[in-house]
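Colleague: coordinates only, sequence not included:
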């Protein structure tokens, strides 16, 4: 008697793999899927910016992409050790290229506050842990692995696939703006994927609640709060102390919150959240979008703002980032500065911000100044200061459209990969290097291509930054299918 054979399709295999990955208490680097091992290797190349040293990643990636059949360029910048990496997989040229852009640099760390070496790429308890795991070496690993897998499959392509590992995204003059001015032909494309929107998991069920795809970024603007006083010997303090005056002004800013300000994308985003939420959040999201009743709007704002990400999306935000006062231990300085960093909804002017803060502080001895010539930041180099000022003066660019083949493919395969989730456009709460393309009329869509929880998100730019291995696996499947949808010959 012939035994019965049981078959399962690839969707069932993927589901089984994800369950096993989530349930595994410990996962060594040798046992981890290739995309997780790849991310671990990327994290081990320390590209904390400053100084960046992104060439470490470029030199690591070059032989891998060459062996897979890509044309490779390493674009050196004037700063030693800082390079952009570009790999192109040729198609038949029927259509313009699709670009995958991911930044190689990461922010620095407070090593003593980590439970593991932040640059060891530790794989433990179902996570890859290390600086950049979320922002954005995790995305770089997924994008790169997807492109490499497609190259190795020998699929015929109607368009080139360009992979870009960027330098200086975390604040510097040699970012994609610099690259686009000098080597535009190498990164010109029909549309691009970059960092941006989130795939958000429920903390308890681990089900994906929504997939947000960013079509625009908030702008970063800096103002200087400058308090004036009498400079004198510290043994004879006077009432008009500049530092105390600045402290009082900052206390007012700290107790203040800007009003909700939604655009078309954020209205659709919050409506989608209402559609997938339970009461009372469901009604609160709808009240926020409607904005008709001031009392309901205030209550909705208070409840929704318990989530720091959602609080940031719905308004202009204010964060003090640097203080600068004094030059000797026995001298009371005549002025004291604080740099305020604003992340603003596109369309907000710096004049509006100055008027808003000046009215709030309400002190004639405190000026609110545009940071046009020098940020009050002794850490930043003159080049970084100039880059920050230039970024603040960028004109607003239109949101990327929802009608492009790439957006439609992202929405389709996000839904197929995470069937329980809603897919929505989104205004990214921070900034990215997408401006180099959006300002030239090329649509850019942002996504962190892996499901994460709100708790995971708090670790981004923080301590013990991590990404679930299972999320890397499902994100790789999604990005690969998106690329095949828009690039492969059908």
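Modeller: Looks like it arrived, so ask away. Computed from a prediction, not measured in an experiment: that's the story for all the values here.

Colleague: can we go C-alpha only for contacts and neighbour counts from here?
Modeller: Noted.

Colleague: surely residue 343 is in contact with residue 427?
Modeller: No - if you go by C-alpha atoms under 8 Å, residue 343 and residue 427 don't touch, sitting 11.5 Å apart.

Colleague: give me the common contacts of these two.
Modeller: Common neighbours of residue 343 and residue 427 (criterion: C-alpha atoms under 8 Å, 6 or more residues apart in numbering): residue 218.

Colleague: and these two? Which one has more around it.
Modeller: Taking other C-alpha atoms under 10 Å, residue 343 and residue 427 do not tie; residue 427 has more neighbours (27 against 22).

Colleague: which SS state does that one fall under?
Modeller: strand (DSSP: H, G, I helix; E, B strand; the rest coil).

Colleague: the structure to be compared is supplied as follows:
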């Protein structure tokens, strides 16, 4: 009886302590990961440089990176732009038997609205297994992963068949002295057989398992349109029902309530077909219908269900169509004057194969107001614009039969065995065109698995990336470089 009672007590004790013990073990694993991750520590340091664009400076960050790579024995250089910003270049020398591979990551970040943050966005705070800060995900996290992977080649004395170039860029978020300026003036320093940049997403499911690695081979085409409304200027004490502002606000209200139809090309069809192979029902069937549908009504319904059921609704919504987003509004010269004009900027991201003129015509029908003029915001002439967008539309995607793509594919499967690796379209834009325009294949990746909440914090408050994802991404990029550049 006594043994039975003791057994019961022991069993109850073990049962009641099991979950707290598991939590304690998990917490300890997280703590060890936080304190031992060299990539996370590097990211913390990078986040402490306020490189906001506009308003910040990339020179201090470039000088910090130079010290790290000088200590590793790399050839290094800082190139200061006419505006005082800085590009940093480090080169690990190979034996020259193959052309270099380049890893490019921008140092500048979008500004932070500090009032919306729970932590200082430039303090490099670690919280609950995540590094928080402006640029943690876009793209100082990627810069930290790329830099650590290259430094590991030097630390491990990996013999190289080709140079490995690491580039920390300025003026990606805005400005005239980004990679296009760098390529025009210093091409010999960044010329390579192929390049790795920001781009594709690495998806996690609800259980934290990595299910898909997207390697982007092309970006959506960036277009800004300008809406201009005209009206009669007069004193604000005598308001009118018809004014420039009223015309513009009604137009914007219509646009925000409207959506473009799904517009897919061969690349995005194959992408959604690949997603269907790893998704669960009923999402898998809707993804397949979206990939294979022909009729507009079929695509609309499939697209609606994919967004409704998907783990990444905003991302998948953007990838299946030309997106239209009002981003800037400007009107008025004084608070007691009803202005004679009002303007808004509409940012459009085109699926390759579409043109801005198609979207402009759709918007004119939606707005349906002769007092609102819709035109390209670029300032280019019509002939210049048509030539530019024809070139962008006809530019081929980077091929998937190169050594770099194969190395990315193999290393991804090595780190995440259950994940499917697929070439993809990037729903935004990058500065990879500096290489693509010169015939150099560019592959894009945000080199860390992430969930939808992390994705939606990009450019938002409490931007973050998990330390575990940083570690896994560093391993994947290091293995990629060993495969593509090692002898």
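Modeller: Nice, I can see it. The structure presented is a predicted model; accordingly, all values stated were derived computationally and were not measured.

Colleague: measure stretch 192-211 of the second structure end to end?
Modeller: 31 Å (C-alpha to C-alpha, to the nearest Å).

Colleague: can you give me the buried ones in it?
Modeller: 192-205, 210-211 (16 or more other C-alpha atoms under 10 Å).

Colleague: pick out the most distant pair among those.
Modeller: Pairwise distances across those (C-alpha to C-alpha) peak at 35.3 Å, for the pair 192 and 205.

Colleague: distance of residue 170 of the second structure relative to residue 104 of the second structure?
Modeller: According to C-alpha to C-alpha, residue 170 of the second structure and residue 104 of the second structure sit 11 Å apart.

Colleague: of these two, which one has the most company?
Modeller: Remark: of residue 170 of the second structure and residue 104, residue 170 carries more neighbours, 31 against 25, as counted by other C-alpha under 10 Å.

Colleague: residue in the first structure paired with that one?
Modeller: Structural alignment (TM-score structural alignment) places residue 170 of the second structure against residue 167 in the first structure.

Colleague: that match contacts residue 79, correct?
Modeller: No - Residue 167 of the first structure lies out of contact with residue 79 (C-alpha under 8 Å); the separation is 10.6 Å.

Colleague: tell me which stretches of the stretch 1-150 of the second structure form helices.
Modeller: 2-36, 38-47, 59-71, 140-155 (DSSP state H, counting those that start in this stretch).

Colleague: just give the closest residue to residue 428 of the first structure, not the sequence neighbours.
Modeller: Once flanking residues are discounted, residue 428 of the first structure sits nearest to residue 217: 4.7 Å by C-alpha to C-alpha, 6 or more residues apart in numbering.

Colleague: burial count for the closest residue to residue 319 of the second structure other than its chain neighbours?
Modeller: Counting by C-alpha to C-alpha, 6+ apart, residue 319 of the second structure lies nearest to residue 427, which is 5.5 Å off, once chain neighbours are set aside. Here the count is done by other C-alpha under 10 Å, and residue 427 of the second structure has 26 residues near it.

Colleague: over to residue 333 of the second structure?
Modeller: Considering only other C-alpha under 10 Å, residue 333 of the second structure is surrounded by 11 other residues.

Colleague: for residue 417 of the second structure, same thing?
Modeller: 12.

Colleague: then the one 4 residues further on?
Modeller: Residue 421 of the second structure has 19 neighbouring residues, counting by other C-alpha under 10 Å.

Colleague: mind listing what the counterpart of it in the first structure touches?
Modeller: Counting by TM-score structural alignment, residue 421 of the second structure lines up with residue 423 in the first structure. Counting by C-alpha under 8 Å, 6+ apart, residue 423 of the first structure makes contact with 210-213, 272, 411, 414-415.
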